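Novice: give me a model of this one.
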Amino acid sequence: MLAELAAFSDSDANLTRLYLSPAHRAAADRVAEWMREAGLDVGFDALGTVRGRLKPTAAGRAGNRRLLIGSHIDTVVDAGRYDGMLGVVAGILAAEELRSRSIDLPFGIDLLAFGDEEGVRFPTTLVSSSAVAGCLVPSDLDARDADGVSLRDALQAFGGDPQAAASTAYARDEALAYLEVHIEQGPVLEAEGLPLGIVTSIAGQSRFSITVTGEAGHAGTVPMTLRRDALAASAEMMLAIEDVARAGGAHQMVATVGRLAAKPGAVNVIPADVTFTLDIRADADAPRLAAIAELDARFRAIAGRRGVSVAMEKFYESPTTPCAPRLQEAFAGAARDLGLADRRLASGAGHDGHAMHHLTDVGMLFVRCRGGISHNPAEHATIDDMGLAVEALIKAVERLAADAASSGDLT
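Specialist: Presented below is the predicted three-dimensional model:
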């Protein structure tokens, strides 16, 4: 199934499937077919999310409560075939097994195949899951891609309905929880010889554009002691970033400088202006915010000592999304049932759960991936590990169903 999905690409050279593209539409149609074959009622919502519905099977407890299971089917450029897609396929297989095993469900199950998790085509992210969660920013529909096509127009070409965006949201009392299976996208589980891990939180992220301003000068005539070198100052700031992030290792803190530009950019001119980005993440908000405050102080100290100025401009902020303890325990119980370790870890990558947390509790299960490689054609998870993940998802749903049936409480 993953191999078949990987064939739907906007590029002949690699797997690149962008939100609302023809390849996205083809992949979504195939996912819809699989959902129908698994016995689900299927449709598309106004933002292009594929929704498959399995009705409650336990007598007298139907109501309108639904357990949501999903992930995304859009990709980065030159992607692997597991990121996002595994969660969608795992949900379909789990639903099929729940039906074939005649497991009583006091709630319905909705499978969701989202489309804008990667945020590659438009300067947006999580548009489709945000709509489902009721937290869509309306102005996102006016965002434009590199060719000038608006998200609104692309949605209409896809077959969606931007005017009905608000109708895609679940009512808060409809959603029981949101579960997602995903490759780890990191090396921890492989290093520890574990096939599965239970996610404790989705890391909060802060992103900054940092501008350092010094003074241009002749590379041969300005003494080193009299220079106001913006690039040298920036280099020292980058080392400070690395130092602070390493000190926050207990909170799975990571920090990255991904872009750097120096001006005027001549080989024989001292750099006068440097701009670089900072992406900093941790498993909780407090240590991340404390690290940012420390970096601000250290940047200013470096700038003062080197005779330059520095400005930090935040352009993205996403708070930590905690995974609900009851859902962690459901996955942990499933792992124990399978004879596996109860390994808890945070996710350093963002997921649709960031948006879904605005609607309901979030739970995530990680699957070991080879070398921790992701966003890369070399991305890989074994069939055995993926099979364990599907079975763990089934057992977690069974535990939630049993808890609801015994307590009479679906929350």
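Novice: contacts and neighbour counts: CA atoms only from here.
Specialist: OK.
Novice: contact partners of stretch 235-255?
Specialist: With contact meaning CA atoms under 8 Å, 6 or more residues apart in numbering, stretch 235-255 is reached by 256-257, 278-284, 287-288, 291, 294-295, 298-299, 302, 346, 348.
Novice: list the buried residues in it.
Specialist: Residues 237, 238, 240, 241, 244, 245, 248, 251, 252, 253, 254, 255 are the ones in stretch 235-255 that count as buried (16 or more other CA atoms under 10 Å).
Novice: specify the local secondary structure of the first one.
Specialist: Using DSSP: H, G, I helix; E, B strand; the rest coil, the secondary structure recorded for residue 237 is helix.
Novice: next one: it from residue 245, what distance?
Specialist: Distance, residue 237 to residue 245, by CA to CA, to the nearest Å: 12 Å.
Novice: residue 70 and residue 112, how far apart?
Specialist: In this structure, residue 70 and residue 112 are 4 Å apart, going by CA to CA.
Novice: need the overlap of contacts for the two.
Specialist: Each of residue 88 lies in contact with both residue 70 and residue 112 under the rule CA under 8 Å, 6+ apart.
Novice: in the stretch 201-350 of the chain, which spans are helices?
Specialist: Taking DSSP state H, counting those that start in this stretch to define them, one finds helices in the stretch 201-350 of the chain at 230-247, 285-306, 325-337.
Novice: need the residue closest to the centroid of this protein.
Specialist: residue 351 (2.0 Å; CA atoms, centre = their mean).
Novice: looking at it, that residue is touching residue 203, isn't it?
Specialist: No - counting by CA atoms under 8 Å, residue 351 does not reach residue 203; the two are 9.6 Å apart.
Novice: what's the most buried one of the helices of the stretch 201-350 of the chain?
Specialist: helix 325-337 (a mean of 20; mean count of other CA atoms under 10 Å).
Novice: this one as well, want them side by side:
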Amino acid sequence: MHEQDARLGHELLAWLDAAGEHSLPGPGVTRLFCSREHQAVLELIRGWMREAGLEPELDAAGTLVGSCPRAAAGEPTLILGSHQDTVVEGGKYDGMLGVALPLMALKALREQGIELPYGVQVVAFGDEEGTRFQSTLIGSRALAGTLDAQSLQATDAEGVSLAEALRDFGGNPDAIPALARDPERVLGFCEVHIEQGPVLEQRDHAVGVVTALTGIERHRVTLTGKAGHAGTTPMPGRRDALVGASAMVVEADRVLNATDDLVGVVGKLEVRPNAVNVIPAEVTFTLELRSPDPEVRKAGRDRLLSTFTGIAEQRGLALDLEQTYSAEAVDCADWMIEALEAASAACGQPAERLFSGAGHDGLAMHDLTDIGMLFVRCRDGLSHHPDEAITADDADAATRVIMAFLQGMRERV
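Specialist: Take a look at the predicted model:
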């Protein structure tokens, strides 16, 4: 495809550029759940939904849901979509591509006069990254009927609870249980996402079909020692929480590098009192582990937490371990994989099968219905970074694949 032919791709990238403007100041895009930026971008998405022939409505969990007339009437419905929120200083495409692209596909079908014989909804989930409240998949767990009400008590850095933020945003925490969908009325959930890895670029393919989503767990580790004057307290016998945490971070890196099919990161670290001349009294850090194999992940976790306990004891530090999140790996449905492959082939796009090393809303939606995912090539495999990028050609190709997929769904209705 020549660049000038990629009309849908250029229009889609313009949509995504506009969405990227709704961000906190700074590099890249920072858009948090139930924030002013979230509220502003929903106005933009409402417009996209209406262009696609869908009626938008904000649900009790902060998800913007666009429904076609058949879906609104309760007919069996295919759900497509992704999340609007980002990591701090993220990119324009992680999440938002999966909201905008199916809307562009539906808009193009509508312009061609093609009506689908089943219900369609496109959802813009509010919270997948967990950046603000450290509690992820709120919107998708609500639809699946698996949201733990306790998670609504999570607080942000300012002490605002998730429940409070939802109420201020226009949601209704008390009404979330009623959002649970009837599995008999849901045909499946399909998400489009940038690959966040280098495989498609290495193979020179615009799209790929995902076979499974990785399992993820997160822990909050808190070490408590004793503050003291950095100049007058002797080195021997110090209970320096930061030194202990540093030893744990190094050990985590060593174990992760030595274990096949296990990746992880210490992504956040807080030091108190965080003063230049005071021995650190308390350190809290996060540990995230990911693996497609739950036994590998469990073994890595047990090894690391046991080592952390030993380091704390050796250095006279109190240790508190809290698991804050867990989601097991899930498989994409065979029929969805095959349908996306067939749609890719119909569009002249090679689409090899890939495993996703990232977590997505599909982890929650799998409890409700069959899931599928289409990957789109991203430059240098880069994600969670201001330099995230896709081409108009690839955006166009992926949009046309989803158009073909939607039309091919006629056979399952």
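Novice: would you list the helices of the stretch 201-350 of structure 1 in JSON lines and tack on distance to residue 53 of structure 1?
Specialist: As requested, these are arranged in JSON lines below (distance: least, CA to CA, whole Å):
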{"stretch": "helix 230-247", "distance to residue 53 of structure 1": "43"}
{"stretch": "helix 285-306", "distance to residue 53 of structure 1": "35"}
{"stretch": "helix 325-337", "distance to residue 53 of structure 1": "21"}
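Novice: so which of these is nearest residue 135 of structure 1?
Specialist: Across the helices of the stretch 201-350 of structure 1, residue 135 of structure 1 has its closest neighbour in helix 285-306 (20.6 Å, CA to CA).
Novice: quick one: list the elements packing against that closest one.
Specialist: If contacts are counted by 3 or more CA pairs under 8 Å, 6 or more residues apart in numbering; DSSP states H and E, helix 285-306 of structure 1 sits against helix 230-247, strand 273-282, strand 309-318.
Novice: TSV for these, including distance to residue 7 of structure 1?
Specialist: Listed next are these as TSV, based on distance: least, CA to CA, whole Å:
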stretch	distance to residue 7 of structure 1
helix 230-247	39
strand 273-282	32
strand 309-318	33
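Novice: to residue 100 of structure 1, which of these lies closest?
Specialist: strand 309-318 (39.9 Å).
Novice: quick check: that closest one compared with structure 2, mean distance?
Specialist: The superposed strand 309-318 of structure 1 is, by mean CA distance after the TM-score superposition for structure 1, a mean 4.9 Å from where its aligned residues fall in structure 2.
Novice: and the helices and strands packed on helix 285-306 of structure 1: which comes nearest residue 166 of structure 1?
Specialist: Comparing these under CA to CA, the one sitting nearest is strand 309-318, at 22.2 Å.
Novice: ok, residues contacting the closest one?
Specialist: Outside strand 309-318 of structure 1, the residues that touch it by CA under 8 Å, 6+ apart are 204-214, 296, 299-300, 303, 354.
Novice: distance of residue 403 of structure 2 from residue 248 of structure 2?
Specialist: Separation of residue 403 of structure 2 from residue 248 of structure 2 (CA to CA) stands at 49 Å.
Novice: could you do residue 110 of structure 2 as well?
Specialist: From residue 110 of structure 2 across to residue 248 of structure 2, the span is 56 Å (CA to CA).
Novice: try residue 111 of structure 2
Specialist: 57 Å.
Novice: and for residue 102 of structure 2?
Specialist: Distance from residue 102 of structure 2 to residue 248 of structure 2, by CA to CA: 44 Å.
Novice: same question for residue 360 of structure 2.
Specialist: The gap separating residue 360 of structure 2 from residue 248 of structure 2 is 28 Å, by CA to CA.
Novice: same question, residue 167 of structure 2
Specialist: Between residue 167 of structure 2 and residue 248 of structure 2 the distance is 39 Å, computed by CA to CA.
Novice: got it, and residue 233 of structure 2?
Specialist: 23 Å.
Novice: tell me where the stretch 51-200 of structure 2 has strands.
Specialist: 55-58, 64-67, 77-83, 119-125, 186-194 (DSSP state E, counting those that start in this stretch).
Novice: how about those in TSV, adding distance to residue 278 of structure 2?
Specialist: Shown next, in TSV, are the strands of the stretch 51-200 of structure 2 (distance: least, CA to CA, whole Å):
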stretch	distance to residue 278 of structure 2
strand 55-58	48
strand 64-67	47
strand 77-83	42
strand 119-125	43
strand 186-194	44
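Novice: list the buried residues for the helix ranked longest in structure 1?
Specialist: If you go by DSSP state H, structure 1 has its longest helix at helix 383-407. Residues 385-386, 388-401, 403-405 are the ones in helix 383-407 of structure 1 that count as buried (16+ other CA under 10 Å).
Novice: show me what that helix is packed up against.
Specialist: helix 85-100, strand 196-202, helix 325-337, strand 362-367.
Novice: do you know which of these lies nearest residue 308 of structure 1?
Specialist: So among those, strand 196-202 is nearest, using CA to CA, at 36.5 Å.
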